[in-house]
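Trainee: Dropping a prediction and its sequence here:
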Amino acid sequence: MPKSDAVSTAVAGEPRLMDPTVRASRSMARELLDPEFVEVGASGRRWTYDQMLAALPEMAGSSEDRPCYEPLDITGVLLAPGLVHLTYGTTINGRRTRRSSLWRRRSEGAGWQMYYQQATPVPPEME
């Protein structure tokens, strides 16, 4: 897969993980999260794959009738074959967060999945 295709595929995966329909469905989220997934959330909490899948349907942005995440300025770079690094921002309910994620594809023909995510809150004075 050419470099631009790998980055484009990972970039397309980020908004899917912010889609309330995907967030509310463990089976849909499972397709986009790597089994070795780890997140350090904006709260500082460390999340594992199992913890995230269990909690995601109840988390912010998991329902059409509540505030949803809005992605901002997603950019990416291919670090190595099968590994893409994305940086971007999100807003939800007036709060901004800067994010960094790693997407990987374990083998040719396999789908791209988020392997790692780091979220850092943006203080109001930095917006």
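Mentor: Happy to help now that I have it.
Trainee: contacts and neighbour counts: CA atoms only from here.
Mentor: Noted.
Trainee: Closest to the centroid, which residue in this structure?
Mentor: Among the residues of the chain, Glu14 comes closest to the average C-alpha position under Cα atoms, centre = their mean, at 4.8 Å.
Trainee: Quick one: the strands in this structure, in order.
Mentor: Taking DSSP state E as the test, the strands found in the chain are 33-40, 46-48, 70-80, 83-92, 95-104, 113-121.
Trainee: For the longest one, buried residues please.
Mentor: By that I understand strand 70-80. If you call a residue buried by 16 or more other Cα atoms under 10 Å, then strand 70-80 has these buried ones: Pro71, Leu72, Ile74, Gly76, Val77, Leu78.
Trainee: so who does Trp112 touch?
Mentor: Contact criterion Cα atoms under 8 Å, 6 or more residues apart in numbering gives Thr9, Ala10, Gly13, Leu32, Trp103, Arg104, Arg105, Arg106 as the residues in contact with Trp112.
Trainee: let's bring in a second model and compare:
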Amino acid sequence: MDDRSRHLKQLEERLFDPAVRTSRPALEELLSAEFREIGSSGMLYTFGDIVDQLADGEPEGIARTLTGFELKMLSDTLALATYCATRRYPDGREVKTLRSSIWRLEADERWRMLFHQGTLTR
């Protein structure tokens, strides 16, 4: 895995951290103002929708892991990340999703997520 792949994987994993997920400043560092997400529910979310939803928090004890990370450069400033995410709940239940994100190198030389989609899998 090259340095750019490692860096973008680390940024994806930061979004798994409950402290980051509930912090507007942290989300502004990671998500583009133009961010859009198609969630595993099939709903479309904007940056504001996601920040508002995540600010409410989630149940404690949820653990997230990322496996099978791959990065494909679409241009010098756009990258497509794909991976499998697993959410483990305190009761032992697991939910797996295939994830894809488009990251953009923005004018301030920071990579920010522009688009994300999650699809439930088995």
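Mentor: Arrived safely, thanks for sending. Small disclaimer: the values here were computed from a predicted structure and weren't measured.
Trainee: what TM-score do we get after superposing?
Mentor: The TM-score (TM-score structural alignment, normalised by the length of structure 2) is 0.86; 116 aligned residues with a Cα RMSD of 1.6 Å.
Trainee: can you list the strands of structure 1 in JSON lines and add distance to Thr21 of structure 1?
Mentor: Formatted as JSON lines, the strands of structure 1 follow (distance: least, Cα to Cα, whole Å):
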{"stretch": "strand 33-40", "distance to Thr21 of structure 1": "15"}
{"stretch": "strand 46-48", "distance to Thr21 of structure 1": "21"}
{"stretch": "strand 70-80", "distance to Thr21 of structure 1": "14"}
{"stretch": "strand 83-92", "distance to Thr21 of structure 1": "16"}
{"stretch": "strand 95-104", "distance to Thr21 of structure 1": "21"}
{"stretch": "strand 113-121", "distance to Thr21 of structure 1": "17"}
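Trainee: Ala55 of structure 1: which of these is closest?
Mentor: Between Ala55 of structure 1 and the strands of structure 1, the shortest gap by Cα to Cα is with strand 46-48, which sits at 9.7 Å.
Trainee: tell me the contacts of the counterpart of Phe69 of structure 2 in structure 1?
Mentor: Superposed on structure 1 with TM-score structural alignment, Phe69 of structure 2 falls opposite Ile74. For Ile74 of structure 1, the residues meeting the contact criterion (Cα under 8 Å, 6+ apart) are Val11, Leu86, Thr87, Tyr88, Gly89.
Trainee: Report the two of those separated the most.
Mentor: It's Val11 and Gly89 that sit farthest apart of the contacts of Ile74 of structure 1, by Cα to Cα, at 12.5 Å.
Trainee: Phe47 of structure 2 touches Leu27, doesn't it?
Mentor: No: taking Cα atoms under 8 Å as the contact criterion, Phe47 of structure 2 and Leu27 are not neighbours in contact, 9.1 Å apart.
Trainee: still on that earlier bit, if I line the two up, what does the residue nearest to the centre of structure 1 land on in structure 2?
Mentor: With TM-score structural alignment as the matching criterion, the partner of Glu14 of structure 1 in structure 2 is Glu12.
Trainee: Brilliant, that's me finished.
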